[in-house]
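Student: the sequence isn't on hand, but the structure is:
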């Protein structure tokens, strides 16, 4: 009897879900459109630090042995690309900097021995990542040049190694694909409860409670439909990401499953909360839109969180989408172990959001049901 009732509710939930055009748009079409736009514009530009290039020029107004040695050593730095192989005039260099034809102009010292190497950049780009990188490289270059002149061998050096359980380097397409998958699953939950508002407004929930139907089975059937929708989203976006944009996936099925299940429950609980206090479908969609947009740009979906301003860094740490996207990346591209403490900390924060949302929503629905009987 219970199985028959569940099957009937499950079929009904599928019909209600796919009948809503908003659910289709926000759950399937919007993530696909957004992913295609971002991958087309930025595809591969964040793939690795080795892809960084800075376009520069050199001024050597008074050639001497010191400047010749410095220029020769500068040309050994692979990230520097030269607009002109030969040194140019200071006037020409300043004009190129002002017109943004080069990222920086390096002026060699005019005197032998102790002197200053000048770096000229465009003020509009002074705080940019490229300018900061050039300044850092040049600072390190002068330190090594000073040691070489003094005949001192460096005692300590820095070596860097980047490791992951994935066999290939992570590209921006991989990063964006998994971010969009996390976003689409989250939006399915945030927007997927809009039918609850319609049912309550038309009195269908009250009538349903008066029938032999079990409300627990009704909720379970709704959750199963949402999870199937999430699986469909993962499959569609993964196929587009891999076969159209060349993304590379490295699965850890257990990590992916846990992150997916917890995330689906959490965002459905948040959608359930929105439906509990929204009097109209328009009001529900407005709240869901605001929440989605806020988390979309502050949860590391499109860009690494480190790129956010320092005064905004605390916001992603309290948003559930941040940890859901991280969990999906662990299961889809990093093949991360489920034993990671960082992973479970994220699961805990997500779960807290889900439990609080569900309890508040349940209390609001209960109070409205009691009010309706008076």
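Tutor: Received the coordinates, thanks. Keep in mind the model is a prediction, meaning the values are calculated, not measured.
Student: for the rest of this, base every contact and every neighbour count on C-alpha atoms.
Tutor: Fine.
Student: which residues of this structure fall in helices?
Tutor: Here the chain has its helices, by DSSP state H, at 2-19, 21-24, 30-42, 65-74, 90-98, 129-150, 172-192, 194-201, 204-209, 215-245, 253-277, 281-298, 320-332, 341-373.
Student: make CSV out of those helices and add distance to residue 311 and mean neighbour count.
Tutor: Shown next, in CSV, are the helices of the chain (distance: least, CA to CA, whole Å; neighbours: other CA atoms under 10 Å):
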stretch, distance to residue 311, mean neighbour count
helix 2-19, 40, 15
helix 21-24, 34, 16
helix 30-42, 25, 16
helix 65-74, 36, 15
helix 90-98, 31, 16
helix 129-150, 18, 14
helix 172-192, 23, 27
helix 194-201, 35, 19
helix 204-209, 45, 14
helix 215-245, 33, 17
helix 253-277, 27, 23
helix 281-298, 12, 17
helix 320-332, 17, 26
helix 341-373, 21, 16
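Student: and the residue positioned nearest the centre of the chain, how far is that from residue 192?
Tutor: By CA atoms, centre = their mean, the chain has its centre lying nearest to residue 301, at 2.1 Å. Distance of residue 301 to residue 192, computed by CA to CA, to the nearest Å: 20 Å.
Student: okay, one more to line up with it:
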């Protein structure tokens, strides 16, 4: 019972310390909530809408070919004619320059003319909308060529989308799980800043000189941070589901395993940073750099597959990448705990935690030996 009373007192002390630590609350709770609300407010309203392209059509010299093409282009579902009717070349160029439309299409000026002119804004030349519009027009011209040649299409593409739940997934679902993973990782890393302050003030050294069990001290700190992470995952899930309409299809066994091992691993990484940081400023500087890299390279906001090929190998070694994937698999896709790919990601993440914990423990022990000499 003495051990339990000691653990209880240490746990309450850790809880009070965390409650007073403003940086841990900001990075662990408020920053992820603010970031998630901003991104979801920007993307949630448009993520589920149909893709549309606003264009201006130029048909200054109507003829049989241009009229036929005009009718066909007008019936492309994703293409919206801005003015509802053709405009002059000058008006179209002005609309493109002012970004009132995504592009302008100049129709053939005679029956013998066989080309369509696409006018785009130079600033948006490499944009997604421009690339999509170019692809659509290329397909349109290809089909028109087949029709003119009298060729019958032989092959076609069929499309089917499947999901493990009853509702289609959206960017909101993707972002929610990414932000949950990011917030837990930040809570684990930035939450260890109090160890730096305790060591700087000599509190850890004094604690070692008391009958207090240092193992219980570490265990109480870990339990407190796991509870803190549970608050994070519940709060962000409630905001995502009830305010932004996110969908969650949770495999609870898999989620618990990923959550526990992920939270412990990022606590270990924060523990490692605290072992060689002389001041809280130094700790926050290192933690912020690592957090910045992981935030944008670990698939929190956008899929890793969409990143440049030379950057993807960097993403594939970061622990947050696998934590994000693990939470996404168990919270959206209901992936079973017996899934081999899930455990591969968990293994890489745990390896990060184990290595950094051993290095941190060695550095703390080394500093303790040096201090007693």
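Tutor: Structure received. Values in this document were obtained by computation on a predicted structure and should not be read as measured data.
Student: superposing both, give me the TM-score.
Tutor: The TM-score (TM-score structural alignment, normalised by the length of structure 2) is 0.94; 372 aligned residues with a CA RMSD of 1.9 Å.
Student: re the thing from before, for the helices of structure 1, give me a markdown table that also has distance to residue 84 of structure 1.
Tutor: Below are these laid out as a markdown table (distance: least, CA to CA, whole Å):
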| stretch | distance to residue 84 of structure 1 |
| --- | --- |
| helix 2-19 | 60 |
| helix 21-24 | 54 |
| helix 30-42 | 28 |
| helix 65-74 | 13 |
| helix 90-98 | 10 |
| helix 129-150 | 18 |
| helix 172-192 | 31 |
| helix 194-201 | 61 |
| helix 204-209 | 74 |
| helix 215-245 | 35 |
| helix 253-277 | 50 |
| helix 281-298 | 40 |
| helix 320-332 | 43 |
| helix 341-373 | 48 |
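Student: can you pull the contacts of the closest residue to residue 254 of structure 1 other than its chain neighbours?
Tutor: Sequence neighbours aside, residue 338 is the residue nearest to residue 254 of structure 1 in space, at 7.0 Å (criterion: CA to CA, 6 or more residues apart in numbering). When contacts are counted by CA atoms under 8 Å, 6 or more residues apart in numbering, residue 338 of structure 1 touches 254, 255, 344.
Student: quick one: the residue nearest to the last one when sequence neighbours are not counted from residue 252 of structure 1, how far?
Tutor: Taking CA to CA, 6+ apart as the measure, residue 344 of structure 1 lies nearest to residue 338, with 7.9 Å between them; neighbours along the chain are not counted. As for residue 338 of structure 1, its distance to residue 252 of structure 1 is 8 Å (criterion: CA to CA).
Student: overlap of the contact sets of the two?
Tutor: With CA under 8 Å, 6+ apart, residue 338 of structure 1 and residue 252 have no common neighbours.
Student: max-length strand in structure 2?
Tutor: Assignment by DSSP state E gives strand 53-58 as the longest strand of structure 2.
Student: list the contacts of that one.
Tutor: Here strand 53-58 of structure 2 has contacts from 70, 78-83, 85-89, 92, 95, 101-107, 129, 133, using CA under 8 Å, 6+ apart.
Student: report the angle between it and helix 64-74.
Tutor: 160 degrees (axes from the mean of the first three to the mean of the last three CA atoms, to 10 degrees).
Student: how big is the offset of strand 53-58 of structure 2 relative to structure 1?
Tutor: Mean deviation of strand 53-58 of structure 2 relative to structure 1 after superposition (mean CA distance after the TM-score superposition for structure 1): 0.9 Å.
Student: before we move on, the earlier item: among the helices of structure 1, which is nearest residue 112 of structure 1?
Tutor: When the helices of structure 1 are compared by CA to CA, helix 65-74 sits nearest residue 112 of structure 1, at 5.8 Å.
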